[in-house]
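Visitor: would you be able to build a 3D model of this:
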Amino acid sequence: MTETPDPAAAAGAEDAQFSRALNELLAEFFAAERERVSQISQDAPRLVDSIERLTSGGKRLRARLSYWGWRAAGGETLAPAMVRAAASLELFQSAALIHDDILDRSDTRRGQPSVHRDFERVHTQQGWRDDAAHFGISAAVLTGDMSLSFAEQLFAQASTLLPRDYERAGRAIFDTMRTEVMVGQYLDVHAEVAPTPEDPEEQLTRAMAVLRYKSAKYSVEHPVRIGAALAGADEDFLAHCSAFALPVGEAFQLRDDVLGVFGNPETTGKPAGDDIREGKRTALVALCAKGGSAEDIEWLDSTLGRSDLTEDEIQRARTLMETSGALGHTEGLIGELVTTADHQLATLPTNEVARAGLRALADAAVRRSR
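Guide: Below you'll find the predicted structure:
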């Protein structure tokens, strides 16, 4: 009697194979681009090195989600076109992180100096002229732009290996994703400086818009839909993908917001309470306004965005988020979103291996400590 393969085990093995193929392609790509820019100047490879270093440190969540969206829609196992398309998402992610760290004035990323701080360090060590911080930001902006260019380059290469209609459908989602992320980034920095709405519900609506367009759709929904579209999925299937993936993306970002305040720096790679120092107007902060006293909320509003906060002040903000019910409410929202996503995934018309692959990544996105 033939033993029925375990879908989760089969998905895990295939996911590992895909990750190896993705890493090999990225290594080859970076080697080629490093050689190309070295023909221009021996100073230029530092740009490529910075992107490669940042790209190598991630969990490949978006790339892997796009691959399992592809497989869920019937795409071929480890197809070269999909590996290239997934690699383009990794490079888009790197660009977004580089620019995000500049906007947030973040010193670290994944436990290492952020790209602009690393360029600033190089300037200082070399004893170059003028302002080191300005050089760091300038070089990082250009590095992020280069990573965006690389992302476009790889997606275009993938497109040549696919039927025209499939490529066009995937490209439309890819283009929408890029625009939405930029708008989401702007809404994020706008919320940090614009007057805070007095109505707590309006605060939450604004925070959820940032969450959805800066992160949730781009981190989960769009990657799954891009992969499925490139495999030829119809509109009904793509809508079902969204019904599963958007709740996962929102839960993913809500978990990130919690970790930005309560996470362990040794596992998150960011200083404790970094979101408070950066002035992030997250859903967690908005929910404080619904349960905190006027005095506490006024204090929190004056505290957000101060880079000189003491550990005691960070702890006071954490305590307020707990006693106001904001943390409990956020955990409840995450639970509701996960339940919705689980139901939608269970009814997604696909094979059990692809379903297991998507389930594993959804679990990793929302049940994490970093």
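
Visitor: from here on, contacts and neighbour counts on C-alpha atoms
Guide: OK.

Visitor: what's the distance between the residue nearest the centre of the chain and residue 212?
Guide: Residue closest to the average C-alpha location in the chain (C-alpha atoms, centre = their mean): residue 219, at 4.7 Å. Distance, residue 219 to residue 212, using C-alpha to C-alpha, to the nearest Å: 10 Å.

Visitor: what's the overlap in contacts for these two?
Guide: Common contacts of residue 219 and residue 212 (C-alpha atoms under 8 Å, 6 or more residues apart in numbering): residue 249.

Visitor: what segments of the stretch 101-250 of the chain are helices?
Guide: Along the stretch 101-250 of the chain, counting by DSSP state H, counting those that start in this stretch, helices occupy 115-126, 132-159, 164-193, 200-210, 222-230, 235-262.

Visitor: quick one: which of these is nearest residue 293?
Guide: helix 200-210 (12.3 Å; C-alpha to C-alpha).

Visitor: in that closest one, what's buried?
Guide: 200, 203-204, 206-210 (16 or more other C-alpha atoms under 10 Å).

Visitor: closest one of the residues you listed to residue 250?
Guide: Nearest member of the buried residues of helix 200-210 to residue 250, counting by C-alpha to C-alpha, is residue 208, at 8.5 Å.

Visitor: need the nearest residue in space to residue 77, chain neighbours excluded.
Guide: Leaving out its chain neighbours, the residue that sits closest to residue 77 by C-alpha to C-alpha, 6 or more residues apart in numbering is residue 71, at 7.0 Å.

Visitor: C-terminal to the longest helix belonging to the chain, what's the next element?
Guide: The helix spanning the most residues in the chain, taking DSSP state H as the definition, is helix 7-38. Using DSSP states H and E, the helix or strand that follows helix 7-38 towards the C-terminus is helix 45-55.

Visitor: for that next one, list every residue counted as buried.
Guide: Within helix 45-55, the residues that count as buried by 16+ other C-alpha under 10 Å are 45-52, 54-55.

Visitor: picking that back up, quick one, what contacts the residue nearest to the centre of the chain?
Guide: Contacts of residue 219 (C-alpha under 8 Å, 6+ apart): 61-62, 249.

Visitor: second input sequence below; structure requested for side-by-side comparison:
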Amino acid sequence: MPIPLSSVPAAPGAADGLDLDRIRDRTAAIVTEFFSTRTGPLARPLREATEGGKMFRPVLCTVGWHAAGGPPADDPALHLGASLELFHASLLIHDDICDQADTRRGRPALHRALEAAYPGAGTGLALVAGDLLAFWHQEVVELAPLSSGQLRRVRAVLARMRQEVFEGQYRELALSQQGPVEDLDQILAVARAKSGNYSVTWPLVLGSTLASADPAVPAALHRYAVPLGEAFQLRDDLLGVFSDPEVSGKPVGDDLREGKPTALLALAWRSAAPDQRRVLRAHVGRRDASGADIAECQAVLIALGVPDRIETMIDERYERAVEALEQAPATGPARTTLRRLAAQLAYRDS
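Guide: Prediction:
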């Protein structure tokens, strides 16, 4: 059975784990300090594009540092986490363009905001802005207080992360043009590349690689993070169809309007009866699908038991992550934090 959200612990404080609020605050301060040195017309909109996120990736990066035995003075990991937040914001800008999304974090997506200010040029301007933010992400890495050995190790992991996430985005867009996709393994592989590994696995591996040249620690955290990253993406699939827009900051049903190839839809296509397929074919992938159309699709998914099946898949991956953590050579406070983060990432509501 899924863990009730009310039972998921709040972010641990310094008394029983790592102080995640401190990590978020310090990361935000590094981002603010970086933007204080930026000038030009894109500085303000790009600073705003980095605001309002949950900072999963910076938190996981710094937790990875501590899990690998990094010293309490964790500035190297915090700076690397700040760079990840900039890279994430750049990906969101481009992702919203690809998805033709109207909003992000409860406000207009950057390409929509720029289109209102510069009619006919919003998409192009947002592409340029996203590219610049990705460049600034790399600049933050180069400015971080890292030794030459740390920088060499980090560059290798970042290169792999970036290639994987771009290839995942490409494969997802290509899949979305093929009509109904019933191959669950194929969809999960794309989700791992585009979201799960990028959101969970690589931040943890980056932080632990930064702290230790011993490959055993990043490898152990990798075994914990991969199933957790899958659970994270499966939760994202559910939230994309059934979330409360007031909580998630995104209109409900956008994944259906986009025709995004998700595990949720793969399971539905595989088991839908002819009349249920007709409903899905009529509305999935239609940008102008109404709220009533989305509700029809939701009813089909619920009748097929798809949300419950996704919850079971999340449970299985959460348990695998926890089992892997038991074998990982993580230090006490970091282990406590990773145990709690597993529940928070798998069973979040936004």
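
Visitor: map the residue nearest to the centre of structure 1 onto structure 2.
Guide: Using TM-score structural alignment, the equivalent of residue 219 of structure 1 in structure 2 is residue 199.

Visitor: cool, residue 51 of structure 1 as well?
Guide: Per TM-score structural alignment, residue 51 of structure 1 is aligned with residue 46.

Visitor: any idea how far its match is from residue 121 of structure 2?
Guide: Per C-alpha to C-alpha, residue 46 of structure 2 is found 17 Å from residue 121 of structure 2.

Visitor: repeat that for residue 145 of structure 2.
Guide: Taken as C-alpha to C-alpha, the span from residue 145 of structure 2 to residue 121 of structure 2 is 39 Å.

Visitor: what of residue 291 of structure 2?
Guide: Taken as C-alpha to C-alpha, the span from residue 291 of structure 2 to residue 121 of structure 2 is 30 Å.

Visitor: thinking again about what came up before, mind putting the contacts of residue 219 of structure 1 into CSV with neighbour count?
Guide: Output for the contacts of residue 219 of structure 1, formatted as CSV (neighbours: other C-alpha atoms under 10 Å):
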residue, neighbour count
61, 20
62, 24
249, 28
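
Visitor: if we go to structure 2, which of those residues are intact?
Guide: Retained in structure 2 (both residues aligned by TM-score structural alignment, their matches' C-alpha atoms under 8 Å) from the contacts of residue 219 of structure 1: 61-62, 249.

Visitor: dump the residues you listed to TSV, plus distance to residue 121 of structure 1.
Guide: Shown next, in TSV, are these (distance: C-alpha to C-alpha, whole Å):
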residue	distance to residue 121 of structure 1
61	30
62	30
249	35
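
Visitor: and of these, the nearest to residue 228 of structure 1?
Guide: The closest of these to residue 228 of structure 1 turns out to be residue 62 (C-alpha to C-alpha; 13.2 Å).

Visitor: can you tell me which residues contact the closest one?
Guide: Contact partners of residue 62 of structure 1, counting by C-alpha under 8 Å, 6+ apart, are 86, 89-90, 219-220, 223.

Visitor: in which helix or strand would I find the counterpart of it in structure 2?
Guide: Alignment note (TM-score structural alignment): residue 62 of structure 1 maps to residue 57 of structure 2. Using DSSP H and E, residue 57 of structure 2 sits in helix 56-67.

Visitor: taking helix 202-211 as reference, get the angle to that helix.
Guide: With axes from the mean of the first three to the mean of the last three C-alpha atoms, to 10 degrees defining the directions, helix 56-67 of structure 2 sits at 40 degrees from helix 202-211.

Visitor: let me know the closest of the kept ones among the contacts of residue 219 of structure 1 to residue 353 of structure 1.
Guide: Nearest to residue 353 of structure 1, judged by C-alpha to C-alpha, of those is residue 61 at 17.6 Å.

Visitor: surely that closest one and residue 361 touch.
Guide: Yes. Between residue 61 of structure 1 and residue 361 there is a contact under C-alpha atoms under 8 Å: 7.2 Å.

Visitor: re the thing from before, corresponding residue for the residue nearest to residue 77 of structure 1 in structure 2?
Guide: The alignment partner of residue 71 of structure 1 in structure 2, by TM-score structural alignment, is residue 66.

Visitor: can you check residue 247 of structure 1 too?
Guide: Looks like residue 247 of structure 1 aligns to residue 227 there (TM-score structural alignment).

Visitor: kindly report the same for residue 148 of structure 1.
Guide: Looks like residue 148 of structure 1 aligns to residue 134 there (TM-score structural alignment).

Visitor: go on, residue 96 of structure 1?
Guide: Aligned partner of residue 96 of structure 1 by TM-score structural alignment: residue 91.

Visitor: tell me what the helix or strand hosting that match is packed against?
Guide: Secondary structure from DSSP H and E places residue 91 of structure 2 in helix 75-99. Under the contact definition 3 or more C-alpha pairs under 8 Å, 6 or more residues apart in numbering; DSSP states H and E, helix 75-99 of structure 2 sits against helix 20-35, helix 56-67, helix 110-117, helix 122-143, helix 202-211.

Visitor: residue range in structure 1 corresponding to the third one, please.
Guide: Taken onto structure 1 by TM-score structural alignment, helix 110-117 of structure 2 occupies residues 115-122 there.

Visitor: so which bits of that stretch are buried?
Guide: For stretch 115-122 of structure 1, the neighbour count (16+ other C-alpha under 10 Å) marks 115-121 as buried.

Visitor: from those, pick the one nearest residue 320 of structure 1.
Guide: residue 117 (32.1 Å).

Visitor: surely that closest one touches residue 107?
Guide: Yes. Contact status for residue 117 of structure 1 versus residue 107: in contact at 6.2 Å, counting by C-alpha under 8 Å.

Visitor: still on that earlier bit, what sits against the closest residue to the match of residue 96 of structure 1 other than its chain neighbours?
Guide: Closest residue in space to residue 91 of structure 2, ignoring its immediate chain neighbours: residue 130 at 7.0 Å, by C-alpha to C-alpha, 6+ apart. Taking C-alpha under 8 Å, 6+ apart, we find residue 130 of structure 2 in contact with 89-91, 93-94.
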